[in-house]
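Visitor: any chance you can model this:
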Amino acid sequence: MNHYLYIIYSEKIDKFYVGETSDVEQRISIHNSHKIKSAYTKAASDWVLKLSFSCADRNEALYLERFIKRMKSKKFIEKLVNNPQLLNEILSKR
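Guide: I've put the predicted structure just below:
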């Protein structure tokens, strides 16, 4: 089963969120409907997909998610959104 790294953005709070899933559309719906009460994304309900990157498996998606979150950089996330090929470079260096 394919897994995806995804990046969503809320204009309301001007924040990105990075996650992984096997169903991107369903996951965004969950974020926007606040089904997970303790979730970081409950602060907004206008999350839109900025990037969906197909990974070989869940481990690859989790690796990218952790890598991006460790960077703690909005500018880095914006760079990835504008140039998703960078994700392949990150994977090739692991």
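
Visitor: please count neighbours and contacts with C-alpha atoms only from this point.
Guide: Noted.

Visitor: show me what contacts Asn88?
Guide: Asn88 sits next to no residue when contact means Cα atoms under 8 Å, 6 or more residues apart in numbering.

Visitor: assign a three-state SS to it, would you?
Guide: helix (DSSP: H, G, I helix; E, B strand; the rest coil).

Visitor: kindly provide the distance from it to Cys55.
Guide: For Asn88, the distance to Cys55 equals 10 Å [Cα to Cα, to the nearest Å].

Visitor: which helix or strand lies directly C-terminal to the helix ranked longest in the chain?
Guide: In the chain, assigned by DSSP state H, the helix with the most residues is helix 58-71. For helix 58-71, the following helix or strand on the C-terminal side (DSSP states H and E) is helix 74-82.

Visitor: buried set for that next one?
Guide: Ile77, Leu80, Val81 (16 or more other Cα atoms under 10 Å).

Visitor: that one to helix 58-71, inter-axis angle?
Guide: With axes from the mean of the first three to the mean of the last three Cα atoms, to 10 degrees applied, the angle from helix 74-82 to helix 58-71 works out at 140 degrees.

Visitor: structure for this one too, so we can compare:
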Amino acid sequence: MFTVYILHSDKYDKIYIGYTSNLQQRLKAHNKLATKGWTIKYRPWKIIHTESYKTKADAMKREQMLKGGQGRKWIRETLLKG
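Guide: I've put the predicted structure just below:
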């Protein structure tokens, strides 16, 4: 099982979209363990949305859709209300 997740940084008003097979470990990496990468600059992150998929391919497809303009617009308008 794979999870597509959306993180939000309240402090910086940033969104991160990804997928994983272990959501709790991935969130821990984003918030504490990682020492390099884009997400370390905007900590702390909170999960604002998740979706489950049976295959990695389906999760990747949804992740790419959410990373596009319409997906980000949906996130801002629906999940963040602004």
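
Visitor: TM-score for these two?
Guide: Put the two chains on top of each other and the TM-score (TM-score structural alignment, normalised by the length of structure 2) is 0.83; 80 aligned residues with a Cα RMSD of 2.0 Å.

Visitor: if we can go back for a sec, Provide the aligned range in structure 2 for the longest helix of structure 1.
Guide: Using TM-score structural alignment, helix 58-71 of structure 1 corresponds to residues 56-69 of structure 2.

Visitor: what does the matching stretch contact?
Guide: Outside stretch 56-69 of structure 2, the residues that touch it by Cα under 8 Å, 6+ apart are Met1, Phe2, Thr3, Val4, Ile17, Gly18, Tyr19, Ser52, Tyr53, Gly71, Arg72, Ile75.

Visitor: and those, which two are the farthest apart?
Guide: The distance between the two most remote of these (Cα to Cα) is 23.9 Å, for Met1 and Arg72.

Visitor: next, count neighbours for the closest residue to Thr3 of structure 2 other than its chain neighbours.
Guide: Using Cα to Cα, 6 or more residues apart in numbering and skipping residues adjacent in sequence, the residue nearest Thr3 of structure 2 is Ser52, 4.6 Å away. Neighbour count of Ser52 of structure 2, defined by other Cα atoms under 10 Å: 15.

Visitor: list the contacts for Ser52 of structure 2?
Guide: Going by Cα under 8 Å, 6+ apart, Ser52 of structure 2 touches Met1, Phe2, Thr3, Val4, Ala59.

Visitor: check Lys14 of structure 2 too.
Guide: Shown in contact with Lys14 of structure 2 (Cα under 8 Å, 6+ apart): His8, Tyr42.

Visitor: try it again with 7 Å
Guide: By Cα atoms under 7 Å, 6 or more residues apart in numbering, the contact set of Lys14 of structure 2 is His8.

Visitor: now check structure 1 for the residue matching it.
Guide: Using TM-score structural alignment, Lys14 of structure 2 pairs with Lys15 in structure 1.

Visitor: for the closest residue to Val4 of structure 2 other than its chain neighbours, helix, strand, or coil?
Guide: Closest residue to Val4 of structure 2 apart from its sequence neighbours, by Cα to Cα, 6+ apart: Tyr19 at 4.2 Å. What three-state DSSP gives for Tyr19 of structure 2 is strand.
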